[in-house]
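[1] The sequence and its predicted three-dimensional model are supplied below.
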Amino acid sequence: MAKTEKIKNIRIQKAVYRGFGLGYLYGKPVFTLHAFPDEKIIAKVRRKGRKAFRGEMVEVIESPCPHRIQPPCPHSGICGGCHYQELAYEYQLQLKREILEETLTYIGKVESYPPITINPSPQTFRYRPQCGFQVQTWENRLKLGYFRFESQDFIPIDDCLLLRPDIIDRIPLIESFLNEHIDLLPNLIYIDFRVKSDGTQLVLTFGFRDDYPDTGDRIFALAPQHIPGLSGILFRGWKTELLIGQGDVEEKVENNTFVIGAGSFFQNNIYQWAPIQQLIQQKLNIQPDDILLDLFCGVGLWSVGVGKNCSYVMGYENNERSVELAGANAERNGLSNYYFEVRDLSQGLGSLPKDPTVIIINPPRSGCSRKLMNAIAQIQAHSIIYISCDPPSLSRDIARLCRKGNYTISSIDFIDMFPQTFSIETAVLLTPESQYHSSDSLRS
């Protein structure tokens, strides 16, 4: 143990975002993983900051959480992926709702909002069709694995209970292939997987430290013989990429078919695809003359699923391939009045071909820029829904929208897209304040 590390008794006051239990030492906050409210723990001081400490759990010595269970995965608490696997699922949902409430209050400064509705995941394991593995040498062989949370410590992984079995079954085959052809893959540092939900197709992304090697054709000629269902490999270098083979995967959600490209974003819980689309449709209450603006549209999950009921759909996204697929998915599913464009939304909204009446915002974890939120606030939409997996950025952005655009929060739904982890997928419906008060008076 390093000289700076001390063993300390800490009482956990509450759970906070990113999987931490919060306690105090010498009046400073201590953030410790796998520690839960009311527990008294022994923790090592792992990192000292000017305003806070980072603790490392040693053991619970008093008042263990009554909702603790034996985690089914042997890597739980080690690999850095699951932060709540040692908790019963019902309590995971309760903790996440409490964390979301506190984040809205203390980061967003949101003074009042409706009760948060919890939408549990139908399955709590084996739900992810996409993941990323680090590639490192372990006991003289290339292995796939994860890093410990907030570190570069490599943990080799033979199984991950969050992943679809069709990914897990292929891990030893891919490792065998890598070790047999290691000379063709210099500076390979990660592999991303995307498997079709029925397991019949696999697309891999090989990520390299510098540029990808010029051996891509040889690799792809050899790999499908070893890896069943492999249809394509995206070779990704520092600034360039090359797809060899078929990188598109086709999935069905409700009555719509979506083609998803290698590297394109798509929701990562196959059991929540239909429920979250149904929820968004219900919340927005689309009318035939509505015009939908879909920001960070990806391959068109919302544009198609919700937009089929609109008179016109506009979608914007900074990934060129995703925008191309969004248009193709619109055509594939019977949309005729649509407009998709590659646009850097961090720079604001720019001009629009039509005035939207309904807006869907589904940004990356970092949220929206101030420019974009200010531009959205100027639009006279009757409904805005903001979807995010990151409560701090969500709270910041919707607070700005309420403040700048005279919108109010009509509903908040927590959709558990990521059981066992700290991520909290949330859909917030915002409506004009006058509309909210009018409907509120009608209800009374």
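    That came through, no problem. In this text the structure is predicted, and so the values were computed from the model without any measurement.

[2] Please count neighbours and contacts with C-alpha atoms only from this point.
    Fine.

[3] which residues in the stretch 51-200 of the chain form helices?
    Counting by DSSP state H, counting those that start in this stretch, the stretch 51-200 of the chain has helices at residues 89-106, 165-168, 171-180.

[4] Counting neighbours, what do you get for Ile219?
    If you count neighbours by other CA atoms under 10 Å, Ile219 ends up with 17.

[5] That one: which element?
    Assessed by DSSP states H and E, Ile219 sits inside helix 216-226.

[6] contacting residues around whatever helix or strand comes next after that helix?
    Where DSSP H and E defines the elements, the next helix or strand beyond helix 216-226 is strand 230-236. Residues outside strand 230-236 that contact it (CA atoms under 8 Å, 6 or more residues apart in numbering): 201-208, 211-212, 216, 220, 223-224, 241-247, 262.

[7] Strand 230-236 to helix 216-226, inter-axis angle?
    150 degrees (axes from the mean of the first three to the mean of the last three CA atoms, to 10 degrees).

[8] mind listing what Asp158 touches?
    Leu144, Gly145, Ile168, Ile171, Pro172.

[9] quick one: which of these is nearest Val313?
    Comparing these against Val313 with CA to CA places Ile168 closest, at 38.6 Å.

[10] ok, second structure coming up, stack it against the first:
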Amino acid sequence: MNQQNNNLIKLNIVDINNDGEGVGKFEGKTIFVPNTVTGDVVLVQLNFIKQKYAYGKIKKIIHSSPYRIRPSCIVADKCGGCQWQHISPEYQLYIKQNKIIQSLQRIGRFKDVFVLPILSSSQIFGYRNKATYPLGYSKFGNVNAGYYQRYSHKLINLNQCPIQDSRLNSFLAEIKVDIEKQGWSIYNEKTYQGHLRHLALRIGQNSGEVLLTLISTTGNITKIKEQAKLWLERYPNLVGVLVNKNSEKNNKIFGNQTFSIVGKPFLKERFFNIDFKLRPDTFFQVNAQSAETLLHSLLDNLILTGKEKIVDAYCGIGTFTLPLAKRISHAIGIEISHDSIEQAKANAELNNINNVEFYQGAVKDILPTLNIFPDIVLLDPPRKGCDDSVIETLREICPPLIIYISCQPSTLARDLKKICYQNLYKILWVQPVDFFPSDISSRVNCSN
């Protein structure tokens, strides 16, 4: 590669990769450039050069793409919280839709799959109901809270965030000032000194209730109860203050012990006419409105009679299991997390839903042992997709209908290829739903 002027090159951005970075070609190499979009012409400084590819950083935008917009956040190009604020919402949807189609065609080898138009989020901003902010010090010794710059551990300090629920902004701006006044030490991941690691905020989008959690290397924080009481007085929607202990020398956010300091250890949220209790570390959809959109779409396409038996694999706390259980004969939920299963059972009891059973364990172990022939199996696995043994079991029991919900189109396409092998199943429809405006993720709803 011709490297002149400190590796500065002029580059036309012709595509977007799966990590949300702009893609261009220069002298036979593929160049990846964050914060660009198809149609940009940019002056790029190359900073990581390999034989067949390189990464670059924008030095100047020579010609702006018609899909480029001005970000709403002043640190959007620095903060690692979201990658696509510079791309118009309409083009974001196009990229995500096309990513799903390309995955099904290239990885799944499917032809003529009916992919419905992607359903956009009802909120472009303010949709995240949970945020966990690393803590650090500024060069002046002030307490900072924010997100790490992409590909680094440089903390970008924030006082507000446009994609989190706006009702959390006052907490973000003010709590770190209180931490500073109390003199509580901040954890240093290099020296392993200090205590406070993260500030975690969670809000019920429909209830408005808020939980505030400090994640610390110790459960004993000086004068935490006195400060927590002041927080409860200051914020009318704050229902509980907690401390989570994580003394491990790793990048895991939450530890295994959580202590309730004042107020309740959970918040209440209403989702699809079901009441849920959510703890600080409970897995729950961060965009609840898009999750409801997905569930509405699912029910519209299923046309349930009320006699069905459904198995919800990877059920979590029953987010989809419980709304479905109210519309069918019997539901079974499977989840490997013991805490999630206990919460699912408690949520079923809270809502007087008696036609549901929950089993704790790996789906690959539990699914073959069920003494029920399901009419529908709902799959909502982690990003890595389903184990091969799960797919083998599905092909053996051969339920009439499989619903696959995915946040990773590549593993979705891979698994569907295995499920549909030798035409045992046929894809009827695929319904994309955008859960993360300004980010590269999207959810996909797909049935056989």
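    Alright, I've got the coordinates. Since the structure is predicted, the reported quantities are computational estimates derived from the model, not experimental observations.

[11] circling back to that earlier point, are any of the contacts of Asp158 of the first structure buried, and which?
    With burial judged by 16 or more other CA atoms under 10 Å, the buried subset of the contacts of Asp158 of the first structure is Leu144, Gly145, Ile168, Ile171.

[12] just checking, the third one touches Cys160?
    It stands for Ile168 of the first structure. Yes - the criterion here is CA atoms under 8 Å, and Ile168 of the first structure meets it with Cys160 at 7.3 Å.

[13] any idea which residue sits dead centre in the second structure?
    Val286 (6.4 Å; CA atoms, centre = their mean).

[14] Per the alignment, that residue pairs with which residue of the first structure?
    Taking TM-score structural alignment, the alignment pairs Val286 of the second structure with Asn268 from the first structure.

[15] mind checking the SS state of that match?
    Counting by DSSP: H, G, I helix; E, B strand; the rest coil, the backbone at Asn268 of the first structure sits in coil.

[16] from the buried ones among the contacts of Asp158 of the first structure, which single one is nearest Cys368 of the first structure?
    Gly145 (31.7 Å).

[17] Against Asn187 of the first structure, how distant is the closest one?
    Gly145 of the first structure is 16 Å from Asn187 of the first structure, where distance means CA to CA, to the nearest Å.

[18] What distance do you get for the match of Val286 of the second structure to Val304 of the first structure?
    Asn268 of the first structure is 18 Å from Val304 of the first structure, by CA to CA.

[19] swap in Ile41 of the first structure?
    Ile41 of the first structure is 50 Å from Val304 of the first structure, by CA to CA.

[20] Equivalent analysis for Lys6 of the first structure, please.
    55 Å.

[21] of those two, who's got more company?
    Between Lys6 of the first structure and Val304, counting by other CA under 10 Å, Val304 is the more crowded of the two (27 against 14).

[22] ends of stretch 285-305 of the first structure, how far apart?
    For stretch 285-305 of the first structure, the end-to-end distance is 13 Å (CA to CA).

[23] Also stretch 357-377 of the second structure?
    Terminal-residue distance, stretch 357-377 of the second structure (CA to CA): 14 Å.

[24] And for stretch 422-442 of the second structure?
    29 Å.

[25] now stretch 163-171 of the first structure
    OK, stretch 163-171 of the first structure end separation, CA to CA: 11 Å.

[26] Which part of the second structure matches it?
    Taking TM-score structural alignment, stretch 163-171 of the first structure hits residues 164-172 over in the second structure.

[27] what does the matching stretch rub up against?
    125-131, 145, 158-161, 201, 203, 205.

[28] ok, and for it, which residues are buried?
    Gln164, Asp165, Ser166, Arg167, Leu168, Asn169, Phe171, Leu172.

[29] ok, so of those residues, who is nearest Lys307 of the second structure?
    Asp165 (38.8 Å).

[30] quick one: contacts for the aligned partner of Leu292 of the first structure in the second structure?
    For Leu292 of the first structure, the aligned position in the second structure is occupied by Ile310, per TM-score structural alignment. Ile310 of the second structure makes contact with Ile328, His330, Ala331, Ile332, Pro374, Asp375, Ile376, Val377, Leu378, according to CA under 8 Å, 6+ apart.

[31] and if we set it to 10 Å?
    321, 324-325, 328-333, 356, 372-378, 399, 401-402 (CA atoms under 10 Å, 6 or more residues apart in numbering).

[32] same check, this time on Asn9 of the first structure
    Counted by CA under 10 Å, 6+ apart, Asn9 of the first structure has contacts 23-25, 40-44, 58-62.

[33] repeat that for 8 Å
    Asn9 of the first structure neighbours (CA under 8 Å, 6+ apart): Lys40, Ile41, Ile42, Ala43.

[34] now swap in Glu250 of the first structure and tell me
    Counted by CA under 8 Å, 6+ apart, Glu250 of the first structure has contacts Lys196, Thr257, Phe258, Val259, Ile260.

[35] Output the residues you listed as TSV; include the columns neighbour count.
    Shown next, in TSV, are those (neighbours: other CA atoms under 10 Å):
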residue	neighbour count
Lys196	22
Thr257	17
Phe258	23
Val259	21
Ile260	25
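
[36] Which of those residues fall in strands?
    Among those, the ones falling in strands (DSSP state E) are Thr257, Phe258, Val259, Ile260.

[37] Just tell me what the third one corresponds to in the second structure.
    The equivalent of Val259 of the first structure in the second structure is Lys277 (alignment by TM-score structural alignment).

[38] element containing the closest residue to that match other than its chain neighbours, please.
    Leaving aside its chain neighbours, Lys277 of the second structure sits nearest to Lys268 (4.8 Å; criterion: CA to CA, 6 or more residues apart in numbering). Element membership for Lys268 of the second structure (DSSP H and E) is strand 267-271.
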